[in-house]
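Enquirer: model this:
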Amino acid sequence: MAKSKLMEMHNVGIVVESLDSAIAFFSEIGLTLEGRMMVEGEWAGRVTGLGHQSVEVAMMVTPDGHSRLELSRFITPPTVADHRTAPVNALGYLRVMFRVVHLDELVTRLMTKHNAQLVGEVMQYENVYRLCYIRGTEGLLIGLAEELEAK
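Expert: Predicted coordinates:
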């Protein structure tokens, strides 16, 4: 029997209330909408353990084509918990971090166009990165990191 091996990380799932707002926000960061569709029926509920479900899904892909965010809006069953405003030291999934260029310009644009809020400060880690956390659309915690050029 062949041993399994990891090939790649395909996507990270994020549940949102408004797919349109989330698509606009992640498009502003630089992801592209790869597709949008309804996922419903017994087969999907058997995968998630939720039973019959109806979910609208949008797949966003990074410019290199290797990473994706699966944005989901549950119609049925309704969402039962909200972890979006949990602090960075809460248990569970924390945030998605993106490597970007022109960090300051992007943060300003996200704050202006999408009401994003800076969580702390934009900080520099040694001579490697400038980075920050923001609360984006619907309060989602997003990390942004700009790689510094070696000098």
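
Enquirer: When you work out contacts or count neighbours from here on, use the C-alpha atoms and nothing else.
Expert: OK.

Enquirer: ranges for the strands of the chain?
Expert: 11-15, 32-41, 53-61, 68-76, 96-100, 117-118, 123-125, 129-135, 141-147 (DSSP state E).

Enquirer: what sits up against the first one?
Expert: Identification of contacts with strand 11-15 by CA atoms under 8 Å, 6 or more residues apart in numbering yields 67, 68, 69, 70, 71, 72, 73, 74.

Enquirer: Let's see this one next, to set against the first:
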Amino acid sequence: MTKNRLLRMDNVGIVVESLDDAISFFSEIGLTLEGRGTIEGEWAGKVTGLGNQHVEVAMMVTPDGHSRLELSTFIKPSVIEDHRTAPVNALGYLRAMFTVEDIEEMVERLIKKGAQLVGEIVQYENSYKLCYIRGAEGLLVGLAEEIGDKKDKA
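Expert: Sure thing, here's the model as predicted:
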């Protein structure tokens, strides 16, 4: 018998309060709004286990077209928990990592838009510069810039 195999990862989903703020933030990083719409009804609730739900969704896509971020804001049922202020080492904590051309310039731009650098920009060997920032609504985002050996192979 042949083992079922993974075909791809379609997206990562994040629930937000303000879809507009989240779209603006991730657009500043370089993602493009691919589509926006409303999902409602019992069929959707059967997938999530929430029953009859009403959600506004925005799908953001990376420049290479391979990765997507699904931003959702729940109209019904209302949000019951908020994990945005949880520390990075909290179980189940979510962060998305993006590779950028110039990490210092990106961080500077995002700070002007209200983001906060979590620690500092660090260099890992001769491969990457890395940092975490808290962006729209306190969402944790990682940024990486390939340098040295990695960049030369690109």
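
Enquirer: can you list the strands of structure 1 in CSV and add distance to residue 110 of structure 1 and mean neighbour count?
Expert: Putting the strands of structure 1 into CSV (distance: least, CA to CA, whole Å; neighbours: other CA atoms under 10 Å) gives the following:
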stretch, distance to residue 110 of structure 1, mean neighbour count
strand 11-15, 19, 16
strand 32-41, 16, 15
strand 53-61, 17, 21
strand 68-76, 18, 19
strand 96-100, 13, 14
strand 117-118, 8, 18
strand 123-125, 18, 13
strand 129-135, 9, 20
strand 141-147, 11, 20
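
Enquirer: Mind putting those into TSV with distance to residue 2 of structure 1?
Expert: What follows is the strands of structure 1, written out as TSV (distance: least, CA to CA, whole Å):
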stretch	distance to residue 2 of structure 1
strand 11-15	25
strand 32-41	32
strand 53-61	31
strand 68-76	28
strand 96-100	33
strand 117-118	48
strand 123-125	43
strand 129-135	41
strand 141-147	38
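
Enquirer: among the ones you listed, which is nearest residue 109 of structure 1?
Expert: Nearest to residue 109 of structure 1, of all the strands of structure 1, is strand 117-118, at 11.0 Å by CA to CA.

Enquirer: so how much does the closest one differ from structure 2 once superposed?
Expert: Compared with structure 2 after fitting, strand 117-118 of structure 1 deviates on average by 0.3 Å (mean CA distance after the TM-score superposition for structure 1).

Enquirer: Indicate which one of the strands of structure 1 is closest to residue 89 of structure 1.
Expert: Here strand 141-147 is closest among the strands of structure 1 (CA to CA), at 11.9 Å.

Enquirer: Can you pull up the most central residue in structure 2?
Expert: Residue closest to the mean C-alpha point of structure 2, counted by CA atoms, centre = their mean, is residue 96 at 4.4 Å.
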